[in-house]
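In: Provided below for reference: sequence and predicted model.
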Amino acid sequence: MKFQIESLEEYTSAYQKSVEDPEAFWGEIAENFQWKKKWDKVLEWDFKGPNVKWFKGAKLNITENCLDRHLKDKADTPAIIWEANDPSEHHRVLTYKQLHQKVCLFSSVLKNNGVKKGDRVCIYMPMVPELAIAVLACARIGAIHSVVFGGFSAQSIADRINDAQCEMVITADGGFRGAKDIPLKNVIDDALVQCASVKTVIVLTRTRTPVSMIKGRDKWWEDEIKKVETLGLTDCPAEEMDAEDELFILYTSGSTGKPKGVVHTTAGYMVYAAYTFQNVFQYQPEDVYFCTADIGWITGHSYIIYGPLAQGATTLMFEGVPTYPDAGRFWDIVDKFKVNVLYTAPTAIRSLMQSGLDYVKDKDLSSLKVLGSVGEPINEEAWNWYNEHIGKNKCPIVDTWWQTETGGIMISPLAGITKTKPCFATLPLPGVQLMLVDEKGDEIKGNGVSGNLCITFPWPGTLRTTYGDHERCRQTYFAAYENKYFTGDGCLRDEDGYYRITGRVDDVINVSGHRIGTAEVENAINMFTDVVESAVVGYPHEIKGQGIYAYVILNEEAEDEELTRKDISMTVSRIIGAIAKPEKIQFVKGLPKTRSGKIMRRILRKIAEGDVSNLGDTSTLLDPNVVEDIKNNKL
């Protein structure tokens, strides 16, 4: 089976084989990687457990596949190009040889500080090459990395560190993001007041912000590098890992207030991230590939670091934001580095659309061959703008659907191969067996139908568990419908058999491509002194896709409603991070509840969306009058 699909016929045949004989299919794909020992069995699984094992018995190290194996032919090929937040700061290029050396050095730093195979390491860093180096160094020695997005609050970090019992934190004095300086080390210091497990903090110098350094615990990155160089520990052989050894934990919002740590293991994740990267983007040698995501999210893990590097690609990392110093920044980067593949989020596209075409018109975008969209369904207006003004009607758009839990892209056009349709993720990738079901779990067959999207068979990037709580993994993903992974998304299958994601059907809001659990936001709002109870829903937002609309009951009427709203927003920001701040906060006297006390979020969602004509039957509510009051005072 060829690794790279080059035509629709090849896609059809690969997909068919992947469904008829998944073990033979993935076994052949896996032959393209470097193994210390081959597998005894390709797949062992059941979704009841869930219990999924890929390439059982195989031994490998993912960094040998991302770095060492390219040294013979690609030593001087750029592995990472880094563009700083400030365009006047000089960019950096790390070749595969240089990246390998830096990863080996920092792997020695980790070992020198007592980190060993199986230990958890929390990484809270700006988007600099050292973040990728830290991630790869953990993987090289078999430590499990848990990257936390640089926008999260001290409380959110503490929750994640405590859940994983991390022994080390890697951070920086600060980070630059647009016009803001982010005080990363100060946030970590606030978090660590609650974290007894952390013994060591390694701090990279980035912003030269004054920080407190605690003797015995806090160490400068640069000093630790010098130490291992002095000791002559410049090489660090890769630790032999079992195929199913844990590679990383990545926390995602849960339907309870507690974040859940999605666990991905080594071999299956590697094979799937690399295979999907190569085929979706149709990557060619020498292409410059630019994914605009942050490594704190799964997109950055799979499609800035592991997928591209496993394929020997040149991956571009950007520290800043698309609108700084102006809304032409992405197009400046495309022009400057002659970017061939651009992978970004609908939120970014909508934000740049609003800025007008003046920022695009004088930029040379002729190097672009493929455009990608990730994080949420893209709306037609944004798709058309992206196609016309950025792709000049000659670049296929790969509208990718996948999740933190899937490890890699699940439904997407293959660039230049699959006929695209605005707003449609189109067809499943080889190995991805989809099913639409109704509320009871019965299959909805045929085309021109919609239902809840499930996956009926494991793929190599399947999540294995939620860290420290396997039952939670089962309940969240595998309990709704028997023997199926439930995605939590609604989906339409059109007359051509193309798939279009219609949005979340569970209590998760997709804000700018980031999934935030309603329960987590409600918990944060409820911690504000004057709040009795709250309910949070998503509503359509023209830039972010979905905004957060909060209905809040106060102890007593607020003297200054606007100030109270700001106070509540600040509370959410402190507890979770600015990303979870509600866009709208409506003060209400009561919430629509059933007689058993369940909040009818369906009604609240419709009101937030402005669709008050069709609220359904409210007669079963404990107090139907509450709905009228909420409707009449809608923001």
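Out: Right, received. Where do you want to start?

In: rest of the way, CA atoms for contacts and neighbours
Out: Will do.

In: before we move on, which element is A550 in?
Out: Here A550 sits within strand 545-554, counting by DSSP states H and E.

In: and that strand, what other elements does it pack with?
Out: When contacts are defined as 3 or more CA pairs under 8 Å, 6 or more residues apart in numbering; DSSP states H and E, strand 545-554 packs onto strand 508-511, strand 531-541, strand 584-587.

In: buried set for the following helix or strand past that strand?
Out: Once the chain leaves strand 545-554, the next helix or strand it forms, by DSSP H and E, is helix 561-575. Using 16 or more other CA atoms under 10 Å as the test for burial, helix 561-575 gives 564-565, 568-575.

In: check contacts around I249.
Out: The contact partners of I249, taken as CA atoms under 8 Å, 6 or more residues apart in numbering, are 144-147, 261-264, 467.

In: ok, second structure coming up, stack it against the first:
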Amino acid sequence: MVHDPRRYPPPPGFAARANVTPDVLAALPEEPLAFWEQQAERLPWSRRWDSVHEWVPVDPDDPATPRATWFDGGTLDASVVCVDRHVAAGRGEHTALLFEGERGDTERVTYAGLQDRVARAAGALRALGVGPGDRVVVYLPVLVDTVVVALACARVGAVHSLVFGGFSAEALRFRVADTGARVVVTSDGQFRRGRAVAVKGTVDEAVAGLEHVEHVLVVRRTGEETPDVPWTAGRDVWWHDALAQAEPVTDPGAWDAEHPLFVTYTSGTTGRPKGVVHTTGGYLVQASWTHWAVFDAKPDDVYWCTADLAWVTAHTYVLYGPLSNGVTVVLAEGSPDHPTATRHADVIERLGVTVYYTAPTLVRSLMARFPDGFGAHPDGRDRDLSSVRLLGSVGEAINPEAYVWFHRHVGGGRAPLVDTWWQSESGAAVVSTLPGVHTGVPGAAGVALPGQRVRVVDEDGTDVPAGTSGLVTLEGRWPAMARTVWGDHARYRDSYFARFAARGLFLAGDGGVLDDAGYLRLQGRVDEVVNVSGHRLSTIEVESALVAHPFVAEAGAVGVDDPLTGQAVAVFVVPVAPPATDDPAAWRALAEQVRPALVAHVAAAIGPVAKPAHVVCVPDLPRTRSGKIMRRLLGDVLTGRPLGDTTSLQDETVVPVLQRVVEGRANAG
């Protein structure tokens, strides 16, 4: 892999005040079970655990294996961990949530106010018959009510599953049916780039014929702008009416540590989404500690993770991690570039955001639009981003050029940048840099965090030498690990544990390289590596080379069949300066114009073997809501194969545009 030589050590002033310093790190227990038991002491347990961890490995004769428990016998309540304990500690008037609506409406919610709302919402759910183990699907945008519903589910022992509010009826129906949800929570409509869009009809289509759905709770968001709300008497209930009649749950239960907390669906980049199940105790321990350590959580932080609330990142690093640590959390409804391109810069300046955690896809978009500085505006006034003391990246590997731009223009060259690698299945960050300890390395996610052990192995599960590409695996277990796939434990076993069961390794599904210092460089999903004449090329490496070219704002690379080399590299490129027309012919002509320069650039950056055989210029790339490029769909479009699963697409209009550009395109050689 190409190694960027730039390095960003912790600034001395930051390091001196960091939660985790070299001395603190050295004093932590090295043995994982002792380490995680120490971190569990940070939470308010109703009953202490009987055992820290038990593990039953894969047994071919036992379909219930593998299985894990963490802090078994211990009991606690997630809403108490995140809300009630802060009020009890005298911090009830501290701001918990700062909401930024797309239309400019704002709301401030204190921890005491959040406690009242969660207690009343829990009462509303209980009045509808929702109890321990029942599933509640939440189909809402980024709203205060979305947070309230999730915590209210935890308060009554229900299992929540948050679904992106822009998904189609088909995608929503799959998740409602798969979980067997009794209740769906939605809204009358949503605001999308200035328009009020009705969504209740989408929900009705999704739940039609699903007899296990007893109630649809409807939050009033768009009101008179979407007046024709379809209604099924006896099933549908206005959220505000349910709250008004509810008896608040002021005595939350104490749920077993292994009680399911939520089901989150994998993004679907490689196939049918899996309903990953996370339990209460172990998940909260790891979510809370990793947020405190990686994001250096301080009581006065104004913390903004830009993930949609339906993504696992938001579960861990908008909801449960930050609120367990008592910080102020920013919630922003809508798009980052609406109503203005500087919306995020405006929010950072106005609210004094101190920690800003976002996806590389947004960083690259901002870099293309503001190459000389984030926040520049036609009015000539740069936004004041000096409140930012820490940056974070999540979703995919952040390209070195995007890393450097982010650090320089959003962090002012002074704020450390923590890249984080983890998955829906891991539940919390596995690899990152502790900002008061580790040097930031562009192109590398960081090192294994305390309590975690990352190994890069070959096809047989044997560790490869430092600097050699291999399969990323996790040794042992960790508290926030998923316990199963909802309704399909065999898929859980086969996807993650079966291949290296004898070695006790979890297969992450990514390729990567560990260097001599223990820094991990990700190469993308294993099935997205391109094999050209026996040379295995990382799609992320090709994309990073392209993004470093001044023509390219975004890039997606994929392997396609080739009669001579086995596979060839194909790249889809989003230009910094796109054509002024949506005519596919203009996009094809642009690709032919820039193809020689881009091919030469990739060859110089990586080597001749990486030369793209196909270059396609497009207005956008297909992504999941988490920002991951769905490279599988790029290959489907280019080769004319039937499209695979598309239920997790962030924007379903992107793929037809790509298909029109590719149609009629001459074969590139």
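Out: Great, that's in hand. Given the structure is predicted, the values throughout are model-derived calculations rather than measurements.

In: Superposed, how do the two chains score by TM?
Out: Superposed pair, TM-score by TM-score structural alignment, normalised by the length of the first structure: 0.81. Supporting alignment: 548 aligned residues with a CA RMSD of 3.1 Å.

In: that older thread, for the buried residues of helix 561-575 of the first structure, give me CSV that also has distance to T171 of the first structure.
Out: Shown next, in CSV, are these (distance: CA to CA, whole Å):
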residue, distance to T171 of the first structure
T564, 34
R565, 32
I568, 29
S569, 26
M570, 24
T571, 24
V572, 23
S573, 20
R574, 19
I575, 20
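
In: With adjacent residues omitted, what lies nearest to R408 of the second structure?
Out: By the measure of CA to CA, 6 or more residues apart in numbering, the closest residue to R408 of the second structure outside its immediate chain neighbours is R414, 7.8 Å from it.

In: so that neighbour touches R389, yeah?
Out: Yes: counting by CA atoms under 8 Å, R414 of the second structure does reach R389; the two are 7.5 Å apart.

In: Strands of the stretch 151-300 of the first structure, start to end?
Out: 168-172, 175-177, 180-182, 200-204, 218-220, 241-242, 246-252, 260-265, 288-291 (DSSP state E, counting those that start in this stretch).

In: The ones you listed: which one's closest to K48 of the first structure?
Out: strand 260-265 (17.5 Å; CA to CA).

In: how about that closest one, which residues of the second structure does it hit?
Out: Per TM-score structural alignment, the counterpart of strand 260-265 of the first structure in the second structure is residues 274-279.

In: Could you do stretch 30-37 of the first structure as well?
Out: Under TM-score structural alignment, the match for stretch 30-37 of the first structure is residues 40-47.

In: List the buried residues of the matching stretch.
Out: Quick answer for stretch 40-47 of the second structure (16+ other CA under 10 Å): 40, 43, 45.

In: Which of these fall in helices?
Out: The helices, defined by DSSP state H, take in A40 from those.

In: Which of the buried residues of stretch 40-47 of the second structure sits closest to G352 of the second structure?
Out: For these, the residue nearest G352 of the second structure by CA to CA is L43; the value is 28.4 Å.

In: Contacts only, for the closest one.
Out: L43 of the second structure touches 81, 285, counting by CA under 8 Å, 6+ apart.

In: repeat that with 10 Å
Out: Shown in contact with L43 of the second structure (CA atoms under 10 Å, 6 or more residues apart in numbering): 76, 78, 80-82, 85, 281, 284-285, 288-289, 324-325.

In: With V207 of the second structure instead?
Out: V207 of the second structure makes contact with 169-170, 172-174, 176-177, 181, 184, 213-214, 216, according to CA under 10 Å, 6+ apart.

In: Could you do P22 of the first structure as well?
Out: Shown in contact with P22 of the first structure (CA under 10 Å, 6+ apart): 15-16, 28, 42-43, 430-432, 457-459.

In: same thing but at 7 Å, please
Out: Listed by CA atoms under 7 Å, 6 or more residues apart in numbering, the contact set of P22 of the first structure reads G431.

In: D364 of the first structure matches what in the second structure?
Out: Residue pairing (TM-score structural alignment): D364 of the first structure is matched to D384 of the second structure.

In: Pretty sure E349 is one of the things its match touches, is it not?
Out: Yes: the pair D384 of the second structure / E349 is scored as a contact, 5.5 Å apart, by CA atoms under 7 Å.

In: Distance check, the residue mapped onto D296 of the second structure from the first structure against L414 of the first structure.
Out: When the first structure is aligned by TM-score structural alignment, D296 of the second structure is paired with Q282. For Q282 of the first structure, the distance to L414 of the first structure equals 7 Å [CA to CA, to the nearest Å].

In: the more surrounded of the two?
Out: Remark: of Q282 of the first structure and L414, L414 carries more neighbours, 31 against 18, as counted by other CA atoms under 10 Å.

In: what sits against the residue in the second structure that the more buried one lines up against?
Out: Aligned counterpart of L414 of the first structure in the second structure: L434 (TM-score structural alignment). With contact set as CA under 7 Å, 6+ apart, L434 of the second structure has these partners: 293-294.

In: So what's the residue count around the counterpart of R126 of the second structure in the first structure?
Out: By TM-score structural alignment, R126 of the second structure lines up with K111 in the first structure. Residues within reach of K111 of the first structure, counting by other CA under 10 Å, total 17.

In: is it fair to say K111 of the first structure lies in a strand?
Out: No: under DSSP: H, G, I helix; E, B strand; the rest coil, K111 of the first structure sits outside any strand and is assigned helix.

In: which one is it nearest to, not counting chain neighbours?
Out: Counting by CA to CA, 6+ apart, the residue nearest K111 of the first structure is I141, at 7.8 Å.

In: any idea which of the contacts of L43 of the second structure has the most stuff around it?
Out: Of all the contacts of L43 of the second structure, the highest neighbour tally under other CA under 10 Å goes to G281, namely 31 neighbours.

In: quick one: that residue and V616 of the second structure, what's the gap?
Out: Using CA to CA, G281 of the second structure is found at 48 Å from V616 of the second structure.

In: do G180 of the second structure as well
Out: 42 Å.

In: coming back round to it: wait, the residue nearest to K111 of the first structure touches D119, no?
Out: No: with contacts counted by CA under 7 Å, I141 of the first structure stays clear of D119, the gap being 9.7 Å.
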